[in-house]
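Novice: sequence plus the predicted model coming up.
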Amino acid sequence: MRDLGVGFGYLVKGQRWVGAHGRWLGFGLLPGLVTLVLYAAALVGLLYGADDLTAWATPFADDWSSPWQGLFRGFLTVLFFALALFLAVITFTAVTLLVGQPFYESLSEAVDRSEGGDVPESGLPLWRELRVSARDSLRILVRVVLYGVLLFALGFIPVVGQTVVPVLGFCVSGFFLCEELTAVAMQRRGIELKQRLPLLRSRRLLTLGFGVPLTLAFLVPFVAVFLMPGAVAGATLMARELTGEGAEGGPLPGAPEAKRLNPPPPHPGSPPAPRRTGPAADVPREW
């Protein structure tokens, strides 16, 4: 149970870090605001059309007498919107990280630099970083959809569907939310998705202690936007522990060694390496 508190502690430390480095908060707000507007428009449209969608999907209930038709379709509408909200919470982080990739990667590097020691860098051009992030996010989304469909079906079970299933839903959301956030720091360390998932499962309570409170906070409008920069900072601190660089809970036995992905020094006389361009090049590395 100690790991639950440690995970939550990293979330708090991340918010404190951006609070002490205010400019990073400003940079981190922009991608979240853009994503929030897009998601809000989609959810509002879904809310207005949810009744018609439910009626279209249940033509067999057209001849049902009142109040059974209304209760049945109302229950399905609530479940459908809850599933959409569940998917929105999960994918919001992935989309925001994709939109703000250059900024969040630079923020994560700044957190590493403030902790001392080596600062791993991917050494990849921006377009390849975006491709890797999009590919991994798509793989996570497939897993989330499968869990979402399963939980949606379990929601029809009396009592269990209204008590246990929502708790499981928040745990699943918190786990994958934590994965998306720690991916920013772990990708720079050469730790791929197939390594990250077992690593997070081996410290499940630590992962849930970080991800579940953040998932609950993300349900409040606008909160996700303001917490994202600190969430990335806290996830970087937690990634340092998971890879054996931190001291909070000690290194994880069998944790993959963090790879420094900086390209080796060029040989004398060799042409200089191409300089990365794009938005990330304009973001200061530290303040």
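Specialist: Done, it's in.

Novice: going forward, measure contacts between C-alpha atoms and count neighbours the same way
Specialist: Fine.

Novice: hmm, who's touching stretch 138-156?
Specialist: The contact list for stretch 138-156 (CA atoms under 8 Å, 6 or more residues apart in numbering) reads 79, 83, 86-87, 90-91, 160-162, 165, 169, 172-173, 176.

Novice: could you say which helix or strand holds L124?
Specialist: Of the helices and strands defined by DSSP states H and E, none includes L124.

Novice: need the buried ones from the contacts of stretch 138-156 selected in ChimeraX.
Specialist: With 16 or more other CA atoms under 10 Å as the criterion, this ChimeraX line picks the buried residues out of those:
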select :79,83,86,87,90,91,161,165,169,172,173,176
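
Novice: helices or strands up against whichever helix or strand L197 is part of?
Specialist: Taking DSSP H and E as the criterion, L197 maps to helix 193-202. Judged by 3 or more CA pairs under 8 Å, 6 or more residues apart in numbering; DSSP states H and E, helix 193-202 is in contact with helix 160-188.

Novice: which strands or helices does the helix it packs on pack on?
Specialist: helix 68-99, helix 101-115, helix 126-154, helix 193-202, helix 204-218, helix 223-242.

Novice: next, the one to line up against it:
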Amino acid sequence: MRDLAGGFGYLLAGQRWVLRHGRWLGFGLLPGLVSLVLYAGALIGLGYGADDLTAWATPFADDWSSPWLGLFRGFLTALVFCLGLFLAVITFTAVTLLVGQPFYESLSEQVDRTEGGEVPESGLTLAQELWISARDSLRILGRVLLFGILLFALGFVPVIGQTVVPVLGFCVSGFFLAQELTSVALMRRRVQLTEQLALLRRRRMLALGFGVPLVLSFLVPLVAVFLMPGAVAGATLMVRDLVGDDAEQADEQEQGQSQDQGQTQAQTQGQSQGGRPQGQAQAAGKRLSA
């Protein structure tokens, strides 16, 4: 529970940071506005075409009597739209980060700069950063699609499909949303995608506390656009602590291993030193008895 509250605390801290630095709030709104227009058009098109899609996909139900035909296809239409909305929430951040890579990169650097300490730089060109961002986003999208198909299938299970599945959907969305946002700061620290996922899995509740409230707020039109700059700032603040904690744990493990090795060497030396006189005494005893 403390990690859940901590993740939400980073989200609030990021929003406070951009409010204190108003210029960066306006700077970070531009990519979100562009993405919002694209996604709004796509969702409107899906809303108008979802019923035609379900009718095309279920020709076997054409001869069903009323009201079963309407209920069945209406349920499928709602599921298709929910799946589209689920994918939109997940991919919105990835597309917005891709569109606004230079904007959010600068914002994340400014957060590191104002918070003190080292300001990491990836050393990559803009083209390389865009390529890595697009490649990683596609890899994440593949994972999300697998979860989405599984949750879509579980949606047909009575009771579970209407209670447990939506909760799992929000958790999956929140985790991968947190990954997308932290990737801006982690990529500058040259942390690869597999390491990013491993880092967040170790602090899964922290990632959910950060990502799930964002997913819920992103369901409200226009909110995603205004929260994105603060979300990037909050993700950077979270990364600063996560990477610092990992470094401290690694140092402690190395120190513990070195101490264990030192103790093992000392015991080995003690045994070897203690064994030599005993062996010599036994040899002397044998010569006297002879």
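Specialist: Perfect, thanks for sending it. Given the structure is predicted, the values throughout are model-derived calculations rather than measurements.

Novice: what would you report as the TM-score here?
Specialist: Overlay of the two chains. TM-score (TM-score structural alignment, normalised by the length of structure 1): 0.86; 251 aligned residues with a CA RMSD of 1.2 Å.

Novice: just the closest of the contacts of stretch 138-156 of structure 1 to E121 of structure 1, please.
Specialist: The closest of the contacts of stretch 138-156 of structure 1 to E121 of structure 1 turns out to be F176 (CA to CA; 23.5 Å).

Novice: can you pull the contacts of that closest one?
Specialist: I90, I140, V144, G211.

Novice: pull up the aligned stretch in structure 2 for the helix holding L197 of structure 1.
Specialist: Mapped onto structure 2 using TM-score structural alignment, helix 193-202 of structure 1 spans residues 193-202.

Novice: identify the residues contacting the matching stretch?
Specialist: Taking CA under 8 Å, 6+ apart as the rule, stretch 193-202 of structure 2 contacts D136, Q179, S183, L186, L206, A207, L242.

Novice: rerun at 7 Å
Specialist: Contacts to stretch 193-202 of structure 2, defined as CA atoms under 7 Å, 6 or more residues apart in numbering, come from residues D136, A207.

Novice: what's the average distance of that stretch to structure 1?
Specialist: With mean CA distance after the TM-score superposition for structure 1, stretch 193-202 of structure 2 departs from structure 1 by a mean of 0.5 Å once superposed.

Novice: quick one: which of the contacts of F176 of structure 1 is most hemmed in?
Specialist: G211 (30 neighbours; other CA atoms under 10 Å).

Novice: hang on, that residue packs against G174?
Specialist: Yes: the pair G211 of structure 1 and G174 qualifies as a contact (CA atoms under 7 Å) at a distance of 3.8 Å.

Novice: what about the residue in structure 1 sticking out farthest from the centre, distance to F72 of structure 1?
Specialist: Most distant from the centre of structure 1: S65, at 44.3 Å, with distances by CA atoms, centre = their mean. Noted for S65 of structure 1: a distance of 11 Å to F72 of structure 1, by CA to CA, to the nearest Å.

Novice: and if you look at V149 of structure 1?
Specialist: V149 of structure 1 is 19 Å from F72 of structure 1, by CA to CA.

Novice: same question for D63 of structure 1.
Specialist: 12 Å.

Novice: please apply the same query to P198 of structure 1.
Specialist: P198 of structure 1 is 40 Å from F72 of structure 1, by CA to CA.

Novice: likewise V160 of structure 1?
Specialist: 18 Å.

Novice: tally of neighbours for R73 of structure 2?
Specialist: Neighbours of R73 of structure 2 (other CA under 10 Å): 20.

Novice: pull the contacting residues for the closest residue to it other than its chain neighbours.
Specialist: Take R73 of structure 2 and drop its neighbours on the chain: the residue closest to it by CA to CA, 6 or more residues apart in numbering is T54, 6.4 Å away. Neighbour list for T54 of structure 2: R73, L76, T77 [criterion: CA under 7 Å, 6+ apart].

Novice: just the closest of those residues to G274 of structure 2, please.
Specialist: Closest to G274 of structure 2, out of all of these and judged by CA to CA, is L76, at 79.6 Å.

Novice: contacts only, for that closest one.
Specialist: T54.

Novice: just want to know which of D63 and F72 of structure 1 has more residues nearby.
Specialist: F72 (14 against 8).

Novice: and the longest helix along structure 1, what's buried?
Specialist: Looking across structure 1 with DSSP state H, the single longest helix is helix 22-57. By 16+ other CA under 10 Å, the buried positions in helix 22-57 of structure 1 come out as 24-25, 27-33, 35-36, 39, 43, 46, 50-51, 54-55.

Novice: picking that back up, relative to P279 of structure 1, which of the helices and strands packed on helix 160-188 of structure 1 is closest?
Specialist: Here helix 101-115 is closest among these (CA to CA), at 6.3 Å.

Novice: show residues contacting the closest one.
Specialist: In contact with helix 101-115 of structure 1 (CA under 7 Å, 6+ apart) are residues 24, 27-28, 97, 119, 184-185, 232-233, 236, 279-280, 283, 285-286.

Novice: lovely, talk soon.
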